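> Sequence first, then the predicted structure, then my questions.
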Amino acid sequence: MSSGFTKVCRLSDLPEEGALGVEVGETPVAVVRSQGEVYAISDICSHAEVNLSEGEVEDGTIECWLHGSCFELASGKPINPPATRPVATYAVQIDGDDVLVSLETENG
């Protein structure tokens, strides 16, 4: 395990196209699998401050369940309103069946 990375879940816990809300320390993180890739983004929508992990995952995006803003999983950028600000993205490592996340943001 690399320094700075924390085990957050098992790969087998993640749906093929879905999200799991976890906390790294006190930071809410959505661990998301889409199109065979695993991403970690802030679990708090930049528009309405609700959990993104409860939204729909499709084609490399996650949709906020409250108002329908979609965010790119790779960059955290919103791709439609009402959200206008990106959410933070975090580095992910896979070690066997373990999913590890570093809170050193890649974006955001």
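Good, I have the coordinates.

> contacts, neighbours, all on C-alpha from now
Will do.

> residues in contact with the biggest strand by length in the chain?
Of all segments of type strand in the chain, defined using DSSP state E, the longest is strand 98-107. The contact list for strand 98-107 (Cα atoms under 8 Å, 6 or more residues apart in numbering) reads 4-11, 24, 40, 75-76, 87-94.

> For ChimeraX, write the select line for the buried members of those residues.
To isolate the buried ones among the contacts of strand 98-107 in ChimeraX, judged by 16 or more other Cα atoms under 10 Å, type:
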select :5,6,7,8,9,11,40,75,76,87,88,89,90,91,92,93
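
> Put this next to the first one:
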Amino acid sequence: MGFVRVCSLGEVPADQALAVTAGDLEVAIARDGDEVFAIQDLCSHAEVALSEGEVAECQIECWLHGSRFDLRTGKPTGLPATEPVSTFPIEVRGDDVYVDITETLNGVEPS
């Protein structure tokens, strides 16, 4: 499968996330300042969409219980979550955002 286009950069709000589908996987494309990240759109604690949460300081916060995850590593940075979520390679080509879900950056298999 490799890299697939999931959205345009303009669709991703500054300091927020956008829910997209890559293959058969839901992914949150998060923008923190000038950086863009791809993280599985599923909180490992409550199994709700992370894309509905807030993005700040290279973290995304789950809207339901406040769990936070590092956008680079997928590791939880705030309870109640204790398990990481998958992060994926991402490329911005011009105004297009591409994600590769065939491999994870952090070795955590998508659920």
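Right, received. Where do you want to start? Fair warning: this is a prediction, and the values are worked out from it, not measured in the lab.

> taking the contacts of strand 98-107 of the first structure one by one, which sit in strands?
Among those, the members falling in strands (DSSP E) are 5-10, 24, 40, 89-94.

> Let me know the closest of the residues you listed to residue 60 of the first structure.
Closest approach between those and residue 60 of the first structure, by Cα to Cα: residue 40, at 11.9 Å.

> thought the closest one was touching residue 32?
Yes - Residue 40 of the first structure is in contact with residue 32 according to Cα atoms under 8 Å; the separation is 6.1 Å.

> Look up the closest residue to the most centrally placed residue in the second structure, ignoring the ones flanking it.
The centre of the second structure sits closest to residue 39, judged by Cα atoms, centre = their mean, with a distance of 2.3 Å. Distances taken as Cα to Cα, 6 or more residues apart in numbering place residue 87 nearest to residue 39 of the second structure, at 4.3 Å, with adjacent residues excluded.

> how much space is there between the one you found and residue 57 of the second structure?
Residue 87 of the second structure sits 17 Å away from residue 57 of the second structure, going by Cα to Cα, to the nearest Å.

> cool, and residue 86 of the second structure?
Look at residue 86 of the second structure and residue 57 of the second structure: by Cα to Cα, they are 18 Å apart.

> Aligned to residue 18 of the first structure, what sits in the second structure?
With TM-score structural alignment defining the correspondence, residue 18 of the first structure maps onto residue 16 in the second structure.

> Perfect, that will be all.
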